[in-house]
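S.K.: Give me coordinates for this.
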Amino acid sequence: MGIVVSGQNVDITPALKQYAEKKLKKLQKFFDDREVEIEVILKVQRELHVADITIQVGGLLVRGEGKTDDMYASINVAVDRIERQIRKYKTRINRRMRKLDAQAAGVAVPAQAESDEADEPRLVKTKRFDVKPMSVEEAIMQMELLGHDFFVFRNDSTGGVNVVYRRNDGDYGLIEPESR
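M.R.: Reported below is the predicted structural model:
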């Protein structure tokens, strides 16, 4: 498990780094023996202490953020959010596997399992549209005109499909997918 702890507008003390590493090590049980990369960014924004944790394992990316008036509490909040996300993901996978196993064996799926699935988010709409070449600035303007929080477009300078999105802090982000 590789853990990188860095800071923005805050000095990372050895005690703070050890605390973050100790909290993150408890998540190891979810990943078996797979290679896990964890990036922890601790920062101070205005009067809030922010812990931004990103975990990469295989093709899965999990992110959690904690904002409080204490850095240690922010780390706790971020780790708890990540743990909740992982548990939810694993539960969903296990339910699907049990349902597939039951169907393969020709066993009727209990009504309880079907009602559990009703709690899961479902895909309710699929949109198809032309991805037009434009600059990042044009894509942001188009997103604003549509009133959306994100916008998919073909970047005219790189030729790749990109996504611009509105961040929680009010600024914009750009996603540039890479093929591996």
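
S.K.: all contacts plus neighbour counts: C-alpha atoms, from now on.
M.R.: Fine.

S.K.: What residues of the host helix or strand of residue 142 count as buried?
M.R.: Here residue 142, judged by DSSP states H and E, is contained in helix 136-146. Neighbour counts using 16 or more other Cα atoms under 10 Å place 136, 139, 140, 142, 143 of helix 136-146 among the buried residues.

S.K.: would a markdown table of those with distance to residue 150 be doable?
M.R.: Shown next, in a markdown table, are the buried residues of helix 136-146 (distance: Cα to Cα, whole Å):
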| residue | distance to residue 150 |
| --- | --- |
| 136 | 12 |
| 139 | 9 |
| 140 | 8 |
| 142 | 10 |
| 143 | 6 |
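
S.K.: Touching the helix holding residue 142 from outside, list them.
M.R.: 149, 150, 151, 152, 153, 155, 164, 165 (Cα atoms under 8 Å, 6 or more residues apart in numbering).

S.K.: Please generate a structure for the following sequence too, so the two can be compared:
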Amino acid sequence: MGSLRVTGHGVDLGESLRGRVEERMSAIQAKYLDSHMHDSCNGHVTLRRDGTAFRTDCVLHLVSGLTIEANGFAHDARASFEQTAERLETRLRRYKHKLKQHATGPGDDAAIEAAYAVFAAPPEEDDEDAVEGDAHPPIVAESTKTLQRRTIGEAVTALDMTGSPVVVFVHAGTGRVNVVYRRSDGAIGWVDPPSAAE
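M.R.: Have a look, this model is predicted:
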């Protein structure tokens, strides 16, 4: 593996648990990733206390640009990590299967840059004395994000792989910006706005 950072927040990992995390992550990657992807893959595993239990978060950055996330929650730190590792393994298995099914030719993955901004969270309590003209929250960060050209199936796969609630992408067939998202009932929604000419 390229690099793996294992950290504990409020948790003393110890050599045994740290060794188990490194060993299992390496085995998962060797099983599901090609050697060139395995060697240049970066990851971070974080174990932390969450009330009386433990939460493990894992993020893998693949050389293809895909970020795969998984997390687990249990009353034991090792069990929390094992749950996370199983979820990560499932996502990598799906990713490998999709790669075999949808081998794309060169140039199919053209991407575009889109503006990206992070706004401050609204205040918890409503302030009736607030000026109505100041309805826009302040911008905390601005940058650009790359929107990948994908089919709907690939976008849904990215939604499953990342664990993110939403994926914004360029539709491979139409060239328009589309969105797939996880609905509150667990189903997947798809937004395909019409082009300006329609």
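
S.K.: care to give me the TM-score?
M.R.: Once superposed, the chains reach a TM-score of 0.56 (TM-score structural alignment, normalised by the length of the first structure), with 119 aligned residues with a Cα RMSD of 3.3 Å.

S.K.: Keep only those of the contacts of helix 136-146 of the first structure that are in strands.
M.R.: Using DSSP state E, 150, 151, 152, 153, 155, 164, 165 are the members of the contacts of helix 136-146 of the first structure that sit in strands.

S.K.: now the angle from the helix holding residue 142 of the first structure to strand 150-155?
M.R.: Helix 136-146 of the first structure runs at 150 degrees relative to strand 150-155, counting by axes from the mean of the first three to the mean of the last three Cα atoms, to 10 degrees.

S.K.: on that earlier part again, now list the buried members of the ones in strands among the contacts of helix 136-146 of the first structure.
M.R.: 150, 151, 152, 153, 155, 164, 165.

S.K.: didn't the third one look like it was pressed against residue 160?
M.R.: No. The pair residue 152 of the first structure / residue 160 is not scored as a contact, 10.6 Å apart, by Cα atoms under 8 Å.

S.K.: now the equivalent of residue 56 of the second structure over in the first structure, nearest residue through space, not along the chain?
M.R.: When the first structure is aligned by TM-score structural alignment, residue 56 of the second structure is paired with residue 51. Ranked by Cα to Cα, 6 or more residues apart in numbering and with sequence neighbours excluded, the top spatial neighbour of residue 51 of the first structure is residue 42, at 4.7 Å.

S.K.: repeat for residue 117 of the second structure
M.R.: residue 142 (4.4 Å).

S.K.: Give the other helices and strands that the helix or strand that contains that neighbour contacts.
M.R.: Per DSSP H and E: residue 142 of the second structure is located in strand 139-150. Applying 3 or more Cα pairs under 8 Å, 6 or more residues apart in numbering; DSSP states H and E, one finds that strand 139-150 of the second structure contacts strand 111-119, strand 166-171.

S.K.: following the longest helix along the first structure, which helix or strand shows up next?
M.R.: As assigned by DSSP state H, the longest helix anywhere in the first structure is helix 71-104. Next in sequence after helix 71-104 of the first structure, counting helices and strands by DSSP H and E, comes helix 111-118.

S.K.: in the second structure, what residues pair with that following helix?
M.R.: Helix 111-118 of the first structure covers no residues of the second structure once aligned (TM-score structural alignment).

S.K.: Report the distance from that helix to the chain centre.
M.R.: Centroid separation between helix 111-118 of the first structure and its chain, computed with Cα atoms, centre = their mean, to the nearest Å, is 26 Å.

S.K.: okay, stretch 62-76 of the first structure sits on what stretch of the second structure?
M.R.: Using TM-score structural alignment, stretch 62-76 of the first structure pairs with 68-82 in the second structure.

S.K.: Now do the contacts for the most centrally placed residue in the second structure.
M.R.: When Cα atoms, centre = their mean is applied to the second structure, the residue found nearest the centroid is residue 162 (2.8 Å). Shown in contact with residue 162 of the second structure (Cα under 8 Å, 6+ apart): 66, 67, 68, 69, 70.

S.K.: Could you list which of those belong to strands?
M.R.: Reading strands off these with DSSP E, I get 67, 68, 69, 70.

S.K.: Filter those down to the buried ones, ChimeraX style.
M.R.: With 16+ other Cα under 10 Å as the burial test, the buried ones among these are selected in ChimeraX as follows:
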select :67,68,69,70
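
S.K.: From the ones in strands among the contacts of residue 162 of the second structure, pick the one nearest residue 115 of the second structure.
M.R.: residue 67 (19.6 Å; Cα to Cα).

S.K.: how many other residues sit next to the nearest residue to that closest one once chain neighbours are set aside?
M.R.: Spatially, and ignoring its direct neighbours in sequence, residue 67 of the second structure is nearest to residue 61 (4.6 Å; Cα to Cα, 6+ apart). Residues lying near residue 61 of the second structure (other Cα atoms under 10 Å) number 17.

S.K.: May I ask you to confirm that residue 61 of the second structure is in contact with residue 38?
M.R.: No. With contact defined as Cα under 8 Å, residue 61 of the second structure does not count as touching residue 38 (10.4 Å).
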